[in-house]
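Enquirer: sequence plus the predicted model coming up.
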Amino acid sequence: MKTFLRIIAALIVLGLIVLLAIIFVPVQRTKPTEDLAADWTPDKGAPLYAARMGDCAACHTSEGGKPFAGGKAIESPMGAIYASNITPDKKTGIGNWTLADFRAALVDGVDDEGRHLYPAMPYENYRHLSEKDIRALYDYFMNDVKPVENEVQQTSLSFPFNQRWGIRAWNWAALDDPGFHPSDAVSGDVQLARGAYLVQGPGHCAACHSPRTAIMSEDGKTASSDSFLSGGEIAGWSAPDLRDAGTPAQMWSADQLKAYLTTGRNAHSAVTGEMALAVEHSLQYMTDEDADAMVAYLHKIRLGQASEGSKTEIPAEDPTKLPNRVERVDSAKDDTTAMLVAGKDLSPGARLYMDNCAACHFSDGKGSPGVFPSLGGNSLVTADQTTGLIDVILNGAALPSTASRPEAFKMPGFAHRLSDEDVAQIASFLRGAWGNDAGSVDASAVTDLRQ
């Protein structure tokens, strides 16, 4: 008995020592892999391009606010986290930060005074940035961004999440080594290595598209883990699986995936939610070489048909062979289309679809290539989390305007004309139509989101 009590006492003492160490031991900053602080001249356009690839504006620019002045609420399971002011304003921004301070925020998740940043700041991913890109980012924010005095609302989470010293333990468990370390499967291929870097580092794709562990860290940061990019959730919206062989991202041709990433639309689908912001502020600015590299890498790491180390061939798709509306309806063989065309024995959801949606998405649910997305096999429609689908029906959605596709088509919201039960009926119909096989939606889910 005495031995057992001694063990318990020893464990308690050890736990207190660890706790005190976490609280009082100074925060450690990782060292750069190379010295770029002195006599550094960026390549032409590199600072702006680095900022765009890092998609900094999507979080640090609030709706209607000045660029990078912060204040946007980032929803998390713990509560709202407010994005900071990252303009070079010396009072409320980062104007007094050194390059070392800036690097520590990106790589180690600590600010200029050594305080831990909440991991809503994707330093899990940014710690894989190259030192050159970190230096380019610092150059951009200090020299090219206009300083804006804007005191951002302080993040105030409930206990214990308001105890930032606990993030030190989280970092110890969640973070891997800094720097980009391409796998053997891609390191010998310049294009694939570049694609891996863009996806894992500045693009921080895993922040949304990888699932989360029990401690809310990313479950899979590289393709060595099957969980990497296998689907995640952000603010109740599902971020789709990008790797399974049966998912749209893997079934689309390289040209169609590239169009989706750089313009927000292709012949099959269109972006919504946070992905629309990613296209608007970041992905549309990729060079052709980088876009091709990202697409090649995403197709390379396809699961269920090819391993990361094997050759993956995805046939090109000829958009000129996509059938037009009349041919599609006349040759339609699926039960949903036949029912809608006949206009008989319609369920309440089908009738509401014909009244509100069919003018754009048509009776076959395929919409118009590059304009109105297809609804059959649409990941937003069939997602386990129905928040995104309900939100789009209630509030509408707008495609981002890009250089190559400037037209910003907008779907209207129907919150003003449809009841919660109506919205649930339409959503349930969509989730079971044209080969979709997802569960129904209850009106209470619509009520909760509307409120």
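Expert: Now that the structure is in, tell me what you want to look at. Note that the structure is predicted; figures quoted are calculated from it, not measured.
Enquirer: could you use CA atoms for every contact and neighbour count after this?
Expert: Noted.
Enquirer: for Thr247, which non-adjacent residue is closest in space?
Expert: Nearest non-adjacent residue to Thr247, counting by Cα to Cα, 6 or more residues apart in numbering: Asp241, 6.7 Å away.
Enquirer: any buried residues in whichever helix or strand Ile81 is part of, and which?
Expert: Here Ile81, judged by DSSP states H and E, is contained in strand 79-82. The neighbour-count check on strand 79-82 (16 or more other Cα atoms under 10 Å) flags Ile81, Tyr82 as buried.
Enquirer: how distant is that strand from the center of its chain?
Expert: 17 Å (Cα atoms, centre = their mean, to the nearest Å).
Enquirer: neighbouring contacts of it?
Expert: The contact list for strand 79-82, computed with Cα atoms under 8 Å, 6 or more residues apart in numbering, reads 70-75, 118, 120, 152-157.
Enquirer: I figured the residue nearest to Thr247 was touching Gln250, is that so?
Expert: No. Counting by Cα atoms under 8 Å, Asp241 sits too far from Gln250 to count as a contact (9.4 Å).
Enquirer: find the centremost residue of this protein, please.
Expert: Most central in the chain under Cα atoms, centre = their mean is Cys208, positioned 3.8 Å from the mean C-alpha point.
Enquirer: got another, please set it beside the one above:
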Amino acid sequence: MWKSKRKILEYSCLLFAVLLSPLANAASPAQPSPDDQQRILSGKYISTAADCVACHTAKGGAPYAGGYPIESPMGVIWSTNITPSKQYGIGSYTKEEFARAVREGVAKDGHHLYPAMPYTSYGQMTDQDISALYDYFMTQVKPVDVAPTQQTKLPFPFSVRTSMAGWNAIYSNAKPFVSNPQDSELINRGNYLVNALAHCAECHTPRTLLMGEDKSNPFAGAALGAWFAPNISSHKAAGIGGWADAELYAYLRTGHVAGKAQAAGPMAEAVEHSLQYLTDGDLNAIVAYLKQTKPLAVGDQQARYTFGQAASTETAMRGNAVLNVDPGWKVYSATCAACHGTKGEGTKSYPSLFNNTTTGAFTPDNLIATILYGVHRKIDGKDDIEMPGFGPQASYTERLSDQQIADVSNYVLTSFGNPQQKVTPKQIEVARQGGPESPLVAAARIGVPAAVIVLVLIVLAILVSRRRRSNNKAM
């Protein structure tokens, strides 16, 4: 009898499962089609090429959850949560609202984003790429239901986000990229990568008084806080025209070219989070495009990597009394020589200090910033270069004073790099504070002129808006 009841129970369960199977199938999410899967993969690649994760991920935080501090001349701008969280992220955005935020810098609720989010470049993204990026974020990124701990609070007048409408009227042009039929497919692809996705001009193009890109000098180099983004036009001395294609490719892929250059600061972040993951075809397209840009003789008069040679100071000084000797050499001998060599020749892990774009530049900004903040770059998920900084984050015993950093900088420049450059302790102090103050911020401290700037921008935004409406009606 027990076996009979058990049999009936098994048949009942089987029947129950059969009857429920259509409901179960209906409740389970539909698997994406091959086309959808390909679009989602494309969206992931686009997010990598656009380097979204670098700015929207705090150190040690969840991917895309925001909370990363972006230093700007106006103050710290904290990145937002762009996971598909409906409460704290972009989970409630429609595709159209997402496109407007990415291309025009306007959030779902209508408030203006600051151009630390490079929508002035992303405005050129194609509809297809915007759609793929949206699908990737909404289906593949894990929602993080936590608000970033820090909120952006810029001082007046930069806190008036409405003024961004006027700024956008001058500097933003959200028109999707259109290929130039006179250029090859490779050049067009490079153009799109450089100017839209990778947004290279955001760092490497000088800024106007109102902090917009100076379109008359594209890629001519620009100050970037304590760092300096060099000229990357095709000029042979001032830019990258003297680089071999293979060298440029290697630099984009690894951030390092022996006897020439190594990426640090913001460029190291771009290599670590974005450029090293691009396809060979896309990296070659970037190289091809940069090599055919207009050559601009701005900045260096001699190619940065051609300066310097090995020095014999260490050998000459060894065994002698060290009184009344170059104080910069003392710092170098005690702090730098173990890694960079007594002659500045470098090692397998650390670069030579001669034939080096950092020591041969027309400005010592990157040399100073490297000593202060170090170099941190991961390639293939492992530490490729980890030079410690000797600035405020260093331990007390390793920290160098402004005078010591100025001394060792001058020793390095004189011995291995561009001897025409001289560094003062004041320059180190400014670099510690994040770099020189922009003219716009200086004007804002006066008060009234800053308010006038805001008023002009708002009025300009209204006039441009009215003109556009009039044009639409006329059409």
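Expert: Yep, it's here. Bear in mind the structure is a predicted one, so any value in this text is a computation, not a measurement.
Enquirer: aligned partner of the residue nearest to the centre of the first structure in the second structure?
Expert: Per TM-score structural alignment, the equivalent position to Cys208 of the first structure in the second structure is Cys203.
Enquirer: tell me which element its match is part of?
Expert: helix 201-204.
Enquirer: which residues touch that helix?
Expert: Contacts of helix 201-204 of the second structure (Cα under 8 Å, 6+ apart): 118, 121, 194-195, 213, 218-222, 224, 229-232.
Enquirer: now with 6 Å?
Expert: Outside helix 201-204 of the second structure, the residues within contact range by Cα atoms under 6 Å, 6 or more residues apart in numbering are Phe219, Gly221, Ala222, Ala229.
Enquirer: quick check: it compared with the first structure, mean distance?
Expert: On superposition with the first structure, the mean distance recorded for helix 201-204 of the second structure (mean Cα distance after the TM-score superposition for the first structure) is 0.6 Å.
Enquirer: quick one: the helices in the stretch 251-400 of the second structure?
Expert: 265-273, 280-291, 313-317, 327-331, 337-340, 365-373 (DSSP state H, counting those that start in this stretch).
Enquirer: my bad, should have said the stretch 51-200 of the first structure
Expert: Using DSSP H, counting those that start in this stretch, the helices of the stretch 51-200 of the first structure run over residues 56-60, 99-107, 123-126, 131-143, 166-174, 184-187, 190-200.
Enquirer: highest mean neighbour count out of those?
Expert: The highest mean neighbour count among these, using mean count of other Cα atoms under 10 Å, belongs to helix 123-126: a mean of 26.
Enquirer: just tell me the aligned range of that one in the second structure.
Expert: So helix 123-126 of the first structure sits over residues 119-122 in the second structure, by TM-score structural alignment.
Enquirer: quick one: that stretch to the first structure mean distance?
Expert: Relative to the first structure, stretch 119-122 of the second structure is 0.4 Å off (mean Cα distance after the TM-score superposition for the first structure).
Enquirer: just the residues contacting that stretch, thanks.
Expert: Residues from elsewhere that reach stretch 119-122 of the second structure (Cα under 6 Å, 6+ apart): Val102, Arg103, Glu104, Gly105, Ser172, Ala196, His199.
Enquirer: what are the ranges of the strands in the stretch 301-450 of the first structure?
Expert: For the stretch 301-450 of the first structure, applying DSSP state E, counting those that start in this stretch gives strands covering 397-398, 410-411.
Enquirer: for these, give me JSON lines that also has mean neighbour count.
Expert: Formatted as JSON lines, those follow (neighbours: other Cα atoms under 10 Å):
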{"stretch": "strand 397-398", "mean neighbour count": "18"}
{"stretch": "strand 410-411", "mean neighbour count": "14"}
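Enquirer: can you redo the ones you listed as TSV with distance to Tyr138 of the first structure?
Expert: Shown next, in TSV, are those (distance: least, Cα to Cα, whole Å):
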stretch	distance to Tyr138 of the first structure
strand 397-398	32
strand 410-411	36
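Enquirer: hmm, back to that, in a markdown table: the helices of the stretch 51-200 of the first structure, plus distance to Pro42 of the first structure.
Expert: Formatted as a markdown table, the helices of the stretch 51-200 of the first structure follow (distance: least, Cα to Cα, whole Å):
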| stretch | distance to Pro42 of the first structure |
| --- | --- |
| helix 56-60 | 19 |
| helix 99-107 | 14 |
| helix 123-126 | 19 |
| helix 131-143 | 6 |
| helix 166-174 | 31 |
| helix 184-187 | 25 |
| helix 190-200 | 19 |
